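**Student:** show me how the following folds:
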Amino acid sequence: MPRIAYFGPQGTFTEQAARTFGDADLVAVETVPLVLAAVRSGEVDSGCVPIENSVGGAVTATMDALAEDEPLIAVAECVLPVRFSILVRPGTRAEDVKTVASHPHALTQVHDWIAANLPNATPVASTSTSSAAVLVQDGEFDAAVCAPVAVTHYSLETLATDVADVDNAVTRFLLVSRPTRVPEPTGADRTSLAVVIAHAEPGSLASTLSELALRGINLTRIESRPLRGQIGEYRFYLDLDGHIGEERVAGALAALHRNSNQVRFLGSYPKADQSPSVPSAKNTDDDYQAARDWVRRMREGR
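**Tutor:** As a prediction, this is how the structure comes out:
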């Protein structure tokens, strides 16, 4: 049975996401960088990590850890709706709660609910939603904002559940592995990249994005993170519709590799919502093949 490390401890949304990738031996790991380190070392076959939330934004720990050290690639993704439970020690009432702990992304998503329902509580950041449950269980804090599954792992009770400020909030997770042969395109794929551009050259970001636009590639996400120890220099994280096995995407990646300071391929994988990644007009594989055939005929004088 494959071994999947996930951002733990037990009872996190990441555990729930890992379970969607099929039967596996799940291994809880304390931090995102340690999850990826376990994959790189071969201790596990793959790792499940959060990459972005529709309320809190990008998970920067994941972005940074994917861009550094040995390359890893995403092979699948999962999108989970995010509804929380408020867990407390048995007998704790809402008016007793003076501190409420959770991961910063979780606290962002229940800020208004806490203000309205736990007016005496001070939010406190923890390393994960489940580590907050452990701290409440140990008596360090009064309440934890957790994934509903957490109540099955800890000696706590549910003060409230189905909690969220935004009803349709979701988190996207990636399943990553050591580099391997990329599966064939499905027609509903996403490709992820980390690109360091030549920042001193005017228009370098526009030139980078134009390589996608010229090939009719839809850019679905762009985030920037500073390069460690280099003020004013940034790495850009791109998600785009399409698969490296398609002519248009392969051509764009080749152009970025030629013109950028660094490009790290982070994977081509099926989209969780299975929405088609349809090439625009004149950008299908057949169009590229026809163009190459025409050039060859011109060279041959035919």
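**Student:** only C-alpha atoms from now on, for both contacts and neighbour counts.
**Tutor:** Will do.
**Student:** Val35 in helix, strand or coil?
**Tutor:** Here Val35 takes the helix state, with states given by DSSP: H, G, I helix; E, B strand; the rest coil.
**Student:** what of Val145?
**Tutor:** Under three-state DSSP, Val145 comes out as strand.
**Student:** distance of it from Val170?
**Tutor:** Distance from Val145 to Val170, counting by C-alpha to C-alpha, to the nearest Å: 16 Å.
**Student:** between the two, which one's more packed in?
**Tutor:** Set Val145 next to Val170 and count neighbours by other C-alpha atoms under 10 Å: Val145 wins out with 30 against 17.
**Student:** quick one, helices of the stretch 51-200 of the chain?
**Tutor:** Remark: helices assigned in the stretch 51-200 of the chain by DSSP state H, counting those that start in this stretch are 60-67, 104-109, 111-117, 129-137.
**Student:** any idea which of those is most buried?
**Tutor:** helix 129-137 (a mean of 25; mean count of other C-alpha atoms under 10 Å).
**Student:** contact partners for Ser126?
**Tutor:** Contacts for Ser126 (C-alpha atoms under 8 Å, 6 or more residues apart in numbering) come out as Ala101, Ser102, His103, Pro104, Ala132.
**Student:** to Thr12, which of the helices of the stretch 51-200 of the chain lies closest?
**Tutor:** Checking these against Thr12 by C-alpha to C-alpha gives helix 129-137 as the closest, at 5.5 Å.
**Student:** one more, please, to line up against the first structure:
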Amino acid sequence: MDWDKKNEIAEMRQKIDQLDQSLAQILKERVEAARAIGKLKGKHQVLDPIREQEVIDRTVKICSGLDPKGIEAVMKEVISLCRAVQKRPTVACLGPEGSFSQQAAYACLGRSIDLEYLEDIEGIFSAVDRKSTLFGIVPVENSIEGVVYSTLDAFSSSSLDLSISMEIMLPINHVLASKSSTLSQITEVRSHPQALAQCKGWLSMNLPQCPRKTTASTSAAAMEAAKDQRLAAVCTLLAAEINGLNVLAKDIQDHPHNTTRFWLISKGQNPTKPLKGMNKASILFTVAHKPGSLFYALEPVKDAGLNMMFIQSRPLTSNPFEYLFFVDIELDPQGEKALEALKEMEKRCFSFRILGIYPSFKSR
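**Tutor:** Take a look at the predicted model:
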């Protein structure tokens, strides 16, 4: 490299250093502005997903020509940092560290949060209900495996002021990770039964001779693989990084569009009526045990021209062979039709509870 180019590079690096100083100063000023807003809010909710998404979308538009996924990631962490100076969120999620639930928590709130890892969904609901954590993140439905019934069952017996604050659609991307550096060194593959099933084709093609052993979670598999270089784990990229594993292959799931939707739950944080930007409502209800009662209850939704996106029944434990119903409804832009439909629907149900009126986002 000639002398002139070295000087030019040095000058550009000096300019980058100056820009970094400016960025740091602006970031400090943004944090202080957020702190001032937090004082004005007092004890009001710290999460405003609609406002936060507006900020991200506006910044992506301003930065046209740059990678929108990268800009979104940067702004999400800036917002997370600023939210934390108002009140640093505590979030209960399924563990161990490195789980898809942890990824979902980051997708909702960024990384300026404190995580509490729990063994089951009931424990997450309990942590939020007794206010040992501000939020909980729970899986609801996987596009391949179907409904997570334990989440619905936990909601059916939860406190009435516990609700859904937002929903995130998280792509489920599995990696094969190990302390070894090549596939030829692997003698056994471990993971959660669902993860092994979702990667069955890839494993059969690339590691046909390796036995597969189930673990309690993909994170547990990564922890076990970290102790024995002959083992490989089907896990998240995050779990591989946390446990110091080599990623031998990425995106090994057989279905490229494998997605899980998660609910961020909280206590007393959710609006009680549709607001601009909210696009889903989840409802729990029961109807009289007689012909036509379910159709009669849902008729206001049809009459309002609203899309019913999900319906699931669960046994009503107090009355054998009678059922609770869970329904997700897509709201109209202003929420006015939905509000009227929900009011009419409540009149037609034996019991009726709005679990949440909230925004739904797709994680990129």
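**Student:** so what corresponds to Ala240 of structure 2 in structure 1?
**Tutor:** By TM-score structural alignment, Ala240 of structure 2 lines up with Val151 in structure 1.
**Student:** once you drop chain neighbours, what's closest to that match?
**Tutor:** Glu157 (6.6 Å; C-alpha to C-alpha, 6 or more residues apart in numbering).
**Student:** and what of Val170 of structure 1?
**Tutor:** That would be Pro81: by C-alpha to C-alpha, 6+ apart, it lies 4.3 Å from Val170 of structure 1.
**Student:** and what of Val32 of structure 1?
**Tutor:** Phe7 (5.7 Å).
**Student:** now Tyr149 of structure 2
**Tutor:** Per C-alpha to C-alpha, 6+ apart, closest to Tyr149 of structure 2 is Val140, 7.7 Å.
**Student:** trace the one you found over to structure 1, please.
**Tutor:** Per TM-score structural alignment, Val140 of structure 2 is aligned with Ile51.
**Student:** what's the answer for Phe155 of structure 2, then?
**Tutor:** Aligned partner of Phe155 of structure 2 by TM-score structural alignment: Leu66.
**Student:** surely its match touches Leu72?
**Tutor:** Yes: counting by C-alpha atoms under 8 Å, Leu66 of structure 1 touches Leu72, with 6.7 Å between them.
**Student:** which residues do these two both contact?
**Tutor:** With C-alpha under 8 Å, 6+ apart as the test, Leu66 of structure 1 and Leu72 both reach Leu266.
**Student:** all the helices of the stretch 1-150 of structure 2, residue numbers only.
**Tutor:** Using DSSP H, counting those that start in this stretch, helices in the stretch 1-150 of structure 2 cover 3-41, 49-62, 68-86, 100-109, 121-129, 149-156.
**Student:** now these as a markdown table including distance to Pro291 of structure 2?
**Tutor:** Listed next are the helices of the stretch 1-150 of structure 2 as a markdown table, based on distance: least, C-alpha to C-alpha, whole Å:
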| stretch | distance to Pro291 of structure 2 |
| --- | --- |
| helix 3-41 | 50 |
| helix 49-62 | 41 |
| helix 68-86 | 49 |
| helix 100-109 | 40 |
| helix 121-129 | 34 |
| helix 149-156 | 24 |
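**Student:** and of those helices, who's closest to Phe352 of structure 2?
**Tutor:** Short answer: helix 149-156, nearest of those by C-alpha to C-alpha, at 11.2 Å.
**Student:** what residue is smack in the middle of structure 2?
**Tutor:** The centroid of structure 2 falls nearest to Ala104 when counting by C-alpha atoms, centre = their mean (3.1 Å).
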